[in-house]
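K.L.:
okay, predicted coordinates and the sequence, questions at the end:
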Amino acid sequence: MKRILNWLGTLLIVAGLVLFVWLMNGKAESEEHQQELMDAFRSVQVMEETVELLEKETDATKLDGMEGILSIPAIDLEAPVMHGADAETLNRSLGAIENMDLPGEMGGSYAIAGHQAHVFGKYFNRLHEMKVGTEFTFQTGEGEMVFKVFDIKIVKPHEVDVLEPKEGMALISLITCYPAHSNEYRLVVQGERID
């Protein structure tokens, strides 16, 4: 019996080590993928936009569906934002909700969704730490925009009217499930463009 327990203990330790290595590898791959997207976005942004550039096999091919880079220093987040907020997109990055206005558009509303807790990647796992007055940036092909948080709400998933445009304001909403490991509510952090 003692031999079986020793064998079982060894097996559990080995299984734990294998799981740890798998998780660390997945985290590293996720971070590498996100960094590649952000690097490609920045390199294409620096280049002149010409027809030849779009036709060549360059970093632009990696950017299919990428809308920009969201940077929130207060919660140590810099992540690519892809077009669409479907499950596949949100499993690998942040996603811009479809059928919204352009980011930074005066009188418009733009929204970015992300998982709060994800095995591989940070995404919005610290969004609940945001405070009114926190500034963050969103970099697109048009340049970098600065936003300042003016409201933080917890709403039911069907309460989408929170995303309605506000007159005289370029609105951006950052959305995640709330609380952690639950999808009962949505945490919505709203900012207005200040640059």
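P.N.:
Nice, I can see it. Residues are numbered from 1 along each chain as shown.

K.L.:
going forward, measure contacts between C-alpha atoms and count neighbours the same way
P.N.:
Fine.

K.L.:
from residue 109, how far off is residue 161?
P.N.:
Between residue 161 and residue 109 the computed distance is 11 Å (Cα to Cα, to the nearest Å).

K.L.:
what of residue 186?
P.N.:
To residue 109, residue 186 is 17 Å away according to Cα to Cα.

K.L.:
ok, residue 183 next?
P.N.:
The value you get for residue 183 to residue 109, if Cα to Cα is used, is 23 Å.

K.L.:
this is the comparison structure:
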Amino acid sequence: MRRDQKMGEGNYPLAGHHLKQKNLLFGPLENIKTGAQIVITDFKKDYIYSVTSKDIISEMDADVVEETNKKEITLITCDKAVKTEGRLVVKGELVDSFGHTN
């Protein structure tokens, strides 16, 4: 979402679709709980984040993708699968990362 973003460094925002079939793409985020793990990979390292917050914001609140000094992830999707102006934002803090071995 930003050209300068890097996994495991600062704020790493990702946006995804929330469809009527709630088990696809970012649909499951509506049921995520604080403390749940989010794992992403760049195929060189895995990055493990712990969910710290879940909020509904306006579609106009673009500041959630801005860089921060925290090592965090920001997941963004529509707050429901039909026409909506709200966005579900899930934030997590980096708790671990580890490299892949072949």
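P.N.:
It's in. This one's a predicted model, so the numbers in the text were calculated from it and none came from an experiment.

K.L.:
sorry, back to before: and residue 161 and residue 109 of the first structure? which has more neighbours close in?
P.N.:
residue 109 (24 against 7; other Cα atoms under 10 Å).

K.L.:
compared with the second structure, how much does the longest strand seen in the first structure deviate?
P.N.:
For the first structure, the strand with the greatest residue count under DSSP state E is strand 143-155. By mean Cα distance after the TM-score superposition for the first structure, the fitted strand 143-155 of the first structure averages 0.7 Å away from its aligned residues in the second structure.

K.L.:
what sits in contact with each of residue 161 and residue 109 of the first structure?
P.N.:
Counting by Cα atoms under 8 Å, 6 or more residues apart in numbering, residue 161 of the first structure and residue 109 have no shared contacts at all.

K.L.:
what's residue 8 of the second structure aligned with over in the first structure?
P.N.:
Taking TM-score structural alignment, residue 8 of the second structure has residue 104 as its aligned residue in the first structure.

K.L.:
so that match makes contact with residue 170?
P.N.:
Yes: under the contact definition of Cα atoms under 8 Å, residue 104 of the first structure touches residue 170, with a separation of 5.1 Å.

K.L.:
got a list of contacts for stretch 33-40 of the second structure?
P.N.:
46-54, 92.

K.L.:
dump those into JSON lines; add neighbour count and distance to residue 16 of the second structure as well.
P.N.:
JSON lines is the format used below for the contacts of stretch 33-40 of the second structure (neighbours: other Cα atoms under 10 Å; distance: Cα to Cα, whole Å):
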{"residue": "46", "neighbour count": "17", "distance to residue 16 of the second structure": "19"}
{"residue": "47", "neighbour count": "18", "distance to residue 16 of the second structure": "18"}
{"residue": "48", "neighbour count": "21", "distance to residue 16 of the second structure": "19"}
{"residue": "49", "neighbour count": "23", "distance to residue 16 of the second structure": "17"}
{"residue": "50", "neighbour count": "20", "distance to residue 16 of the second structure": "19"}
{"residue": "51", "neighbour count": "21", "distance to residue 16 of the second structure": "17"}
{"residue": "52", "neighbour count": "16", "distance to residue 16 of the second structure": "19"}
{"residue": "53", "neighbour count": "15", "distance to residue 16 of the second structure": "17"}
{"residue": "54", "neighbour count": "20", "distance to residue 16 of the second structure": "15"}
{"residue": "92", "neighbour count": "25", "distance to residue 16 of the second structure": "16"}
